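Asks: what's the 3D shape of this:
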Amino acid sequence: MFNDRSSLPAFFATRRSGKARDMVAPGPDAEQMRRILSAAIRVPDHGKLAPWRFVVIAPGQRDAFADLLHRVYRETQGEPTARDSAATEEFARQAPALVVVVSTADPSAKIPLWEQELSAGAACMNLLDAAHAEGLVGCWLTGWAAYSDTVRAAFSPTGRIAGFLFLGTPGRELQERPRPDYADVVSEWSPPA
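Replies: Got it, this is the predicted structure:
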């Protein structure tokens, strides 16, 4: 149990996503990655289905990942422009560490599909929070590759890519982004008349 309750709100108030393209080494070492992924699995999981998987793309596999993305892009969208090719290359190689989170929701389970998918999203968020706790920064991206059946099949025969989670050290100061006003998103329920 977290005992220092006074710092818990500050912890969440200071978490920010970093831009994956701005991340530099070091990324998480093996021990840190284990702690990060162990924290990521500690999410609400109705039915104890573990409807998510984590696939780490090791640094030595980034070339193969880039090749996959380039091939699939050409097969599905035609010959890329120089800009598209550079963006695909950057996506595959940015940040020191990359984890692909796959939603493995089971439509035949008694647990509603939506709840299983929410659990995968919660796993992504826990992963980002755990990276923050390790003094690192994370970025959760999707993009066209997350919705490609061919890219998905490279990571799971039946699942869906919930996100590409990039981890590293901020290469520049993280900027606060606009957040919704508290009063715009929080209300008290009143029963219908």
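
Asks: switch to C-alpha atoms for all contacts and neighbour counts from now on
Replies: Noted.

Asks: which residues touch the longest strand seen in the chain?
Replies: Longest strand in the chain, counting residues (DSSP state E): strand 160-170. The contact list for strand 160-170 (Cα atoms under 8 Å, 6 or more residues apart in numbering) reads 18, 20, 22-28, 94-104, 120-121, 124, 128, 131, 135-142, 146-147, 152.

Asks: And for stretch 50-67?
Replies: 37, 41, 45, 88-89, 92-93, 96-106, 116-117, 119-120, 123, 155.

Asks: just to revisit the earlier point, so of the contacts of strand 160-170, which ones are in helices?
Replies: Secondary structure from DSSP state H places 120, 121, 124, 128, 131, 152 of these in helices.

Asks: Give me the distance between the fifth one and residue 71.
Replies: Read that as residue 131. Shown here: residue 131 relative to residue 71, a distance of 31 Å by Cα to Cα, to the nearest Å.

Asks: cool, and residue 29?
Replies: Relative to residue 71, and taking Cα to Cα, residue 29 is found at 30 Å.

Asks: go on, residue 42?
Replies: From residue 42 over to residue 71 (counting by Cα to Cα), the distance is 36 Å.

Asks: next one: residue 157
Replies: In terms of Cα to Cα, residue 157 sits 19 Å off from residue 71.

Asks: And residue 96, by the same measure?
Replies: In terms of Cα to Cα, residue 96 sits 23 Å off from residue 71.

Asks: more neighbours, those two?
Replies: residue 96 (19 against 16; other Cα atoms under 10 Å).

Asks: this one as well, want them side by side:
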Amino acid sequence: MDALELLLTRQSSPRLVAPAPDESQLNTILSAAVRAPDHAGLNPWEFIIASGEGLDRLGALFVDATEADGGDATTMDKVRNMPQRAPMVITVVAKVVEHAKVPALEQHLAVGCACMAMQQAAFALGLGGIWRTGGLAFNRHLHQALALDDEAQIIGFLYLGTPAVKAPIKPAKSAQDFVRYL
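Replies: Predicted structure coming up:
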């Protein structure tokens, strides 16, 4: 698949099964991430990878964070199983570095670009993925459990694996509907 086709046909794969990316594929995916635009070379990202038993540990952290926020039993059961939606979940974190010329927002955007690059790399390798966010990305209890400092922000959870079904290509949108010229 060439680069333009990849960009123009990109879509999420919400139903993912094993196998997860193998070591070589994961290295390619992570290499794509760190090529994202990064003003001043701050490397404001961290990628926390869960697969195998790590998915169970991530689910337990989700439960603990939800319980600390007063979640009910139904919600805790739901969040416990969320990491099981794919054979690999990468928690994508922006770790803001104080810099006079690179504000926190720009660093968050760089990490968002890194997440998109990982998803695109996975698609290029024949894998599937979906970038999810949700309330747990902003849960301070989860941040503490993951040993993130106060300035860090989870940008999302990138679920990766093999698509369970081939998703139909969504209709193309006209970019002109979102453009204006000065």
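
Asks: Quick check: TM-score for this pair?
Replies: Put the two chains on top of each other and the TM-score (TM-score structural alignment, normalised by the length of structure 2) is 0.90; 180 aligned residues with a Cα RMSD of 1.8 Å.

Asks: what's the burial count for residue 149 of structure 1?
Replies: There are 16 residues near residue 149 of structure 1, going by other Cα under 10 Å.

Asks: my bad, should have said residue 178 of structure 2
Replies: Count around residue 178 of structure 2 with other Cα under 10 Å applied: 7.

Asks: quick one: what's aligned to it in structure 1?
Replies: Using TM-score structural alignment as the criterion, residue 178 of structure 2 maps onto residue 185 of structure 1.

Asks: Quickly note the distance from that match to residue 174 of structure 1.
Replies: 24 Å.

Asks: all strands of structure 1, in order?
Replies: Secondary structure of structure 1 (DSSP E): strands at 23-24, 52-57, 97-103, 137-141, 160-170.

Asks: Residue 31 of structure 2 -> structure 1?
Replies: Per TM-score structural alignment, residue 31 of structure 2 is aligned with residue 38.

Asks: Distance check, that match against residue 96 of structure 1.
Replies: 19 Å.

Asks: what's the answer for residue 183 of structure 1, then?
Replies: 38 Å.

Asks: residue contacts, the closest residue to residue 34 of structure 2 other than its chain neighbours?
Replies: Nearest in space to residue 34 of structure 2, with sequence neighbours left out and distances taken as Cα to Cα, 6 or more residues apart in numbering, is residue 114 at 6.4 Å. Contact analysis of residue 114 of structure 2 by Cα under 8 Å, 6+ apart lists 32, 33, 34, 35, 36.

Asks: Same check for the residues you listed, but in structure 1.
Replies: Among the contacts of residue 114 of structure 2, the contacts conserved in structure 1 (both residues aligned by TM-score structural alignment, their matches' Cα atoms under 8 Å) are 33, 34, 35, 36.

Asks: from these, which ones fall inside helices?
Replies: Short answer: these in helices (DSSP H) are residue 33.

Asks: Make a markdown table out of the kept ones among the contacts of residue 114 of structure 2 and add distance to residue 157 of structure 2 and neighbour count.
Replies: Output for these, formatted as a markdown table (distance: Cα to Cα, whole Å; neighbours: other Cα atoms under 10 Å):
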| residue | distance to residue 157 of structure 2 | neighbour count |
| --- | --- | --- |
| 33 | 14 | 24 |
| 34 | 17 | 20 |
| 35 | 19 | 14 |
| 36 | 17 | 19 |
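
Asks: Let me have the kept ones among the contacts of residue 114 of structure 2 in TSV, extended by distance to residue 49 of structure 2.
Replies: TSV is the format used below for those (distance: Cα to Cα, whole Å):
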residue	distance to residue 49 of structure 2
33	13
34	15
35	18
36	19
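
Asks: Residue 177 of structure 1 and residue 113 of structure 1: what is the separation?
Replies: Residue 177 of structure 1 is 32 Å from residue 113 of structure 1, by Cα to Cα.

Asks: For those two, indicate the residue with more neighbours.
Replies: Counted by other Cα under 10 Å, residue 177 of structure 1 and residue 113 do not tie: residue 113 has more neighbours, with 16 against 8.

Asks: The more buried one -> structure 2?
Replies: In structure 2, residue 113 of structure 1 lands on residue 104 (TM-score structural alignment).
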